[in-house]
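> mind looking at a prediction? Sequence and model below.
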Amino acid sequence: MPATSFDAIIIGSGQAGNPLATALAEAGRRVALIEENRLGGSCINYGCSPTKTLLATAERLHQLRTAAAVAAPEIPNAAQLTVDLAAAVARKDDIIGKMRKGIRANLTQKHDVTLLEGHAAFTGPHALLVTLANGSTKDVTAPLIFINTGTRAAIPDISGLADSGYLSTTQLLDLKELPEHLIILGGGYIGLEFSQMFRRFGSRVTIVEAGPQLLEREDDDVCQGLQAALGQEGIEFVMGARAHGVSRGPSGSITVSVTTSAGERRLRGSHLLVATGRTPNSDKLGLGFAGVKTDDKGYILVDNNLRTNVRGIYALGDIHPGPQFTHLSYDDYRVVRDALLHGRKRSARQRPLPYCVFTDPPMARIGLSEGQAQEQKMPYRVATMPVSVIGRAQQTSETRGFWKVLVGNDDRLLGATLLGPEAGEIMAIIEVAMAGRLKYQQLQEMIFAHPTWAEGLNNVFRELKRVGK
C-alpha cells in the first residue's frame, strides 16, 4: 500500500505538538498527529496538571489542620486528618480525563487533524512507519516533521533497584493507598513537591539527595530556606547521600542503603519513589534512518530555530537539550509557528526563563540568581526582604520565606528569586518589568492595591547592597 502524504506530521501531542497541529491545520495544511500514549503529553497526564490537582488536596488538608492558628474553632482530631487517597486520585482522574477529551475534540472536530494513535519510527528523512494500537501499520510521509515526544523517568543504576518494586512519579500519581513511609530519591523540584504532598496526606516522608543541597541550581539561602520550611512539617532529609543498594524484605518493606560523609546508613520505608531526573524518548524513533543527530544523552540537537540537522525536521519541547518546562514547550510552538506561518524568526535560546516550584511556600525565579551573577562576574546590587514584613503576610499568618532581587548598574532588574506565598504571581510582575526594561524605581514607586502581596515591591528595593565592581 502506498504511503499517505501529509503537509506536516507531528510526533507527540504535548504542549508544543497540539497547538502546532491546530495552527497548521487552520493555515490550510494537511496535518497528521501521532500519539503513542495519552493525548496531552507529560504536563496533562503525569506532570503539572495531576500533581497540582493533588497538591491542592494536600493544601486543603493542611488548612484544616492549621485552622486554629487564625482563631478558628478547634477541629476535633485535626492533627490526625489523613487523605482519602482513592477519592483524591478519582478527582484528579476526572479532571485529567476531561482535559484529554477536550484535546481530542479540538484536534479532530474543531480542526481537521488526522489523529494516528500508535508508535512512529522513521524509515527515511521524511518517511515514518506508524504501528497502530490494533497492530496494523501505516506508512506516512511529509516534507515537515516535528518531534515532540518528551521524556520519561531516568532510573539510576543502583543494585537491587529494578527488583525492588520502586515507583515512578507516574505510578505514584495513581496510588490508591497511602504509603506509611515514602522514601524519595532526588531532591529536585519533582521530589520536593511530592514530598510535601504525601507528608500532608499523612505519610512519613524521607528525601535522599546526593548533592549537598536541594535544587542544585539555586542559591544556598534559597535552598536552606525551603528545606527549613519543609522540615518544619516533618519531612526528613538525608543530604550528601549516594544510594548504592535497594532491597525489599519479606514483610514488603524497602531498605535503601546509602553512603554519607558520616558513614553508611540504611533507610527503611514502605514505598520508594525515584525522582532523579528524566531521559528523552528518542531511542525508539529510528532517528538513524532519518540521519537526525542527538547528544550523548539522547536529546535531539537543534539550532536556535529548533531545526535539527536534517532539513524539514524539527524538535520541540523536552526532547531537545535545555530546561524542561511546559511554558517553554509552548513557546517552542510559537517560535516554529511564527517562522513557518508568519515569516518572523525568533531564537528559542534568547528568551526569559520563569519557573516555579509549587511547594508551600512556593519558590519562583526569573532572570539571574545571585550565584549566576557571580559566575558571570556581573556587577550587581542585591536586596533581600523577609516575607514577614509584608502586611498581607501578617494578616494571613503566612510569613515563611523571603524575596531577593538583583539590580544592575543601569538600575534595571537582572533577576529575582522569591520564596513565599504567591511567589509565581509576583515573579510574573517582575518578568513584565524586565521585558519592558523598567528601572527598579518604577516598581518601587508604583501604586499597588492595598493590601496585596504585590505591595512588597514597594519595599524590597530599600536595602540594595552593591556586590562586585
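On my side now, so go ahead. Bear in mind that the values here come from a model prediction, so they are computed numbers and not experimental data. Residues are numbered from 1 along each chain as shown.
> contacts and neighbour counts: CA atoms only from here.
Noted.
> can I assume residue 239 is in contact with residue 208?
Yes. Applying CA atoms under 8 Å, one finds residue 239 in contact with residue 208, separated by 6.2 Å.
> in this protein, which residue is most central in space?
What sits nearest the mean C-alpha location of the chain, by CA atoms, centre = their mean, is residue 325, with 5.1 Å.
> what helices or strands is the helix ranked longest in the chain leaning on?
In the chain, taking DSSP state H as the definition, the longest helix is helix 85-105. For helix 85-105, the elements it packs on are helix 41-46, helix 48-65, judged by 3 or more CA pairs under 8 Å, 6 or more residues apart in numbering; DSSP states H and E.
> ranking the ones you listed by burial, who's on top?
Ranked by average neighbour count under the criterion mean count of other CA atoms under 10 Å, the helices and strands packed on helix 85-105 are headed by helix 41-46 at a mean of 21.
> does anything pack onto the next helix or strand after the longest helix of the chain? Which helices or strands?
Heading C-terminal from helix 85-105, the first helix or strand you meet, by DSSP states H and E, is strand 114-124. Counting contacts by 3+ CA pairs under 8 Å, 6+ apart, strand 114-124 packs against strand 31-35, strand 127-132, helix 287-290.
> save these as TSV, and put in distance to residue 243 and mean neighbour count too.
TSV is the format used below for these (distance: least, CA to CA, whole Å; neighbours: other CA atoms under 10 Å):
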stretch	distance to residue 243	mean neighbour count
strand 31-35	35	25
strand 127-132	39	21
helix 287-290	34	16
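> residue 255: which of those is closest?
Nearest to residue 255, of all these, is strand 31-35, at 37.6 Å by CA to CA.
> what count of nearby residues applies to residue 398?
Per other CA atoms under 10 Å, the neighbour tally for residue 398 reads 16.
> okay, pairing it with this:
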Amino acid sequence: ERILTWTQLYNLSELPKHLIVVGSGVTGAEFAGAYHALGTEVTLVSSRDRVLPGEDADAAELIEDVFRTRGMHVMSKSRAKAAAVVGEGEDKHVEVTLEDGRVVTGSHVLMAVGSVPNTQDIGLEEVGINTSPSGHVVTDKVSRTSVNGVYAAGDCTGVFPLASVAAMQGRIAVAHALGDTVRPIKLRSVAANIFTAPEIATVGYTQEQLEKLDMRYTITKLPLRVNPRAKMMGARAGFVKLFSRTESGTVVGGVIVAPRASELIYPITLAVSHRLTVDDVADAFTVYPSLTGSIAEVARMGHQITEG
C-alpha cells in the first residue's frame, strides 16, 4: 500500500503527501516530475552523480536543474539500502534508509530501480527457445528466435524497451512469416522520448557513443530560449543539438529538449535514417514562427564552407 512499483502506483485513489522515488532513470524521472506537477512533495533518490545517468549529459543536467528549480528534492550520490513502513494509523509512513545511514521519511515510496523479463516458466525451455543470461529471448534482426517459425517482439527481447521498437519488431516478424520482403530493424535510427517536462527526445548516436568511435564529428547546439515560438509559449528551458560527420556533414544523431519534443524529433529521425546532411535539413523550409525552426537553424550552424 505504501512501498510501490510503477504499476501499483496507478492504483492509488489519492495523491501521496510525500512521494520518495528511488531510482533516477527514465521511469523514476518521469513519475517524479509528474507527481510533483500534481502537487505532491517529491524526493528523488539517485545513486548516481545526476538524474538520467544513461541519457545525454546536457539534457540530464537541464532536467535536474528544472526539478530543483521547481522545488523537488533531488538527492544525488545517495544509494537506497532499505524501505520500510513505520507507525500505525494516521502516523503510518515510510522510511527509506540510505547506505550512509541517513533516513528519508515520506508517505509513500516508488521503487523505480529497473525490471527483469517475465520469461520464466512459460515453456520456452521445453521447445528449445534460447534466452540470454538475463532471461531475455534471443532474436535476430528479423525477430526470429532459435526455433523455426517462432518469433518474439517487445521488451522480452532486450533490444530497446520502447513501444515503438516492439511495434516495429512485430511488423517485421509478421512480414517475414508471410514471406514478404523485410528490412532488418535499424537500431541506429530508433527515436526515443522521456516524458518529463520539458520532454527529452533522442535519435541516432549519442555523444558518448561518438566519443568511443573512430569518427570525426561536429556538435551544433541552439538553446530553445532564442526561438520566437518558444518565447511566445513561455518555454525557456531546452535546446536542439545535432551530431554530424565533420567531413560529409551527414547527420548521425540528435537531441531535443523541449515541450512535445516527441513530436519534434521526427525530422531528425528522417535525417538519420536516410543519411541526410546538415545542408539537406537546413535547405528545407520551416514555418515561421515554429519550434521546428530551431532544427533548421542548428543544421545551418553545421554548414561547412567549400571553396571553388
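Yep, that arrived. Only a predicted model underlies this, so the values are computations on that prediction, with no experimental measurement involved.
> before we move on, back to that, to residue 404 of structure 1, which of the helices and strands packed on strand 114-124 of structure 1 lies closest?
strand 31-35 (42.3 Å).
> can you check which part of structure 2 the closest one sits on?
Against structure 2, there is no aligned range for strand 31-35 of structure 1 (TM-score structural alignment).
> now the angle from that strand to strand 114-124?
Here strand 31-35 of structure 1 runs at 80 degrees with respect to strand 114-124, directions being taken by axes from the mean of the first three to the mean of the last three CA atoms, to 10 degrees.
> could you dump the helices and strands packed on helix 85-105 of structure 1 to TSV with distance to residue 332 of structure 1?
TSV is the format used below for those (distance: least, CA to CA, whole Å):
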stretch	distance to residue 332 of structure 1
helix 41-46	15
helix 48-65	18
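> picking up where we left off before, can you lay out the helices and strands packed on strand 114-124 of structure 1 as JSON lines showing distance to residue 170 of structure 1?
Output for those, formatted as JSON lines (distance: least, CA to CA, whole Å):
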{"stretch": "strand 31-35", "distance to residue 170 of structure 1": "18"}
{"stretch": "strand 127-132", "distance to residue 170 of structure 1": "23"}
{"stretch": "helix 287-290", "distance to residue 170 of structure 1": "26"}
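> quick one: closest of those to residue 334 of structure 1.
Closest of those to residue 334 of structure 1 is strand 31-35, at 17.1 Å (criterion: CA to CA).
> tilt between that closest one and strand 127-132?
Using the same axes, to 10 degrees: strand 31-35 of structure 1 against strand 127-132 is 50 degrees.
> average gap between the lengthiest helix in structure 2 and structure 1?
For structure 2, the helix that runs over the most residues, judged by DSSP H, is helix 163-177. Taken over the aligned residues, the distance from helix 163-177 of structure 2 to structure 1 averages 0.9 Å (mean CA distance after the TM-score superposition for structure 1).
> how far out from the middle of the chain is that helix?
Put simply, helix 163-177 of structure 2 sits 21 Å off its chain's centre (CA atoms, centre = their mean, to the nearest Å).
> what range in structure 1 matches it?
Using TM-score structural alignment, helix 163-177 of structure 2 lines up with residues 326-340 of structure 1.
> okay, buried residues for the matching stretch please.
Buried residues in stretch 326-340 of structure 1, counting neighbours by 16 or more other CA atoms under 10 Å, are found at 326, 328, 329, 330, 331, 332, 333, 334, 335, 336, 337.
> quick one: the fourth one from residue 321 of structure 1, how far?
Translated: residue 330 of structure 1. Per CA to CA, to the nearest Å, residue 330 of structure 1 is found 15 Å from residue 321 of structure 1.
> strands of the stretch 101-250 of structure 2, start to end?
Ranges of strands within the stretch 101-250 of structure 2 are 103-106, 108-111, 191-194, 199-204, 217-223, 239-245, based on DSSP state E, counting those that start in this stretch.
> got JSON lines for the ones you listed, with mean neighbour count and distance to residue 290 of structure 2 too?
Output for the strands of the stretch 101-250 of structure 2, formatted as JSON lines (neighbours: other CA atoms under 10 Å; distance: least, CA to CA, whole Å):
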{"stretch": "strand 103-106", "mean neighbour count": "18", "distance to residue 290 of structure 2": "42"}
{"stretch": "strand 108-111", "mean neighbour count": "25", "distance to residue 290 of structure 2": "38"}
{"stretch": "strand 191-194", "mean neighbour count": "21", "distance to residue 290 of structure 2": "20"}
{"stretch": "strand 199-204", "mean neighbour count": "25", "distance to residue 290 of structure 2": "17"}
{"stretch": "strand 217-223", "mean neighbour count": "18", "distance to residue 290 of structure 2": "14"}
{"stretch": "strand 239-245", "mean neighbour count": "24", "distance to residue 290 of structure 2": "13"}
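> including distance to residue 293 of structure 2, could those go into TSV?
As requested, those are exported to TSV (distance: least, CA to CA, whole Å):
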stretch	distance to residue 293 of structure 2
strand 103-106	44
strand 108-111	39
strand 191-194	20
strand 199-204	16
strand 217-223	11
strand 239-245	10
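> ok, the residue lying closest to residue 138 of structure 1 once chain neighbours are set aside - contacts?
Leaving aside its chain neighbours, residue 138 of structure 1 sits nearest to residue 130 (5.1 Å; criterion: CA to CA, 6 or more residues apart in numbering). Shown in contact with residue 130 of structure 1 (CA atoms under 8 Å, 6 or more residues apart in numbering): 116, 118, 119, 120, 121, 137, 138, 139, 140.
> just the buried residues from those residues, in PyMOL please.
Typed into PyMOL, the line below selects the buried ones among those, using 16+ other CA under 10 Å:
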select buried, resi 116+118+119+120+121+138+139+140
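> wait, which of the contacts of residue 130 of structure 1 is closest to residue 152 of structure 1?
Distance to residue 152 of structure 1 across the contacts of residue 130 of structure 1 (CA to CA) is lowest for residue 119, with 15.5 Å.
> the closest one against residue 34, yeah?
Yes. With contact defined as CA under 8 Å, residue 119 of structure 1 counts as touching residue 34 (7.4 Å).
> returning to what we had before: can you point out the buried residues in the longest helix of structure 1?
For helix 85-105 of structure 1, burial by neighbour count (16+ other CA under 10 Å) applies to 85, 88, 89, 91, 92, 93, 96, 99, 100, 103, 104.
> which one of the helices and strands packed on helix 85-105 of structure 1 lies nearest to residue 300 of structure 1?
The nearest among these, by CA to CA, is helix 41-46 at 17.6 Å.
> for the closest one, name the packing helices and strands.
Under the contact criterion of 3+ CA pairs under 8 Å, 6+ apart, helix 41-46 of structure 1 touches helix 48-65, helix 85-105.
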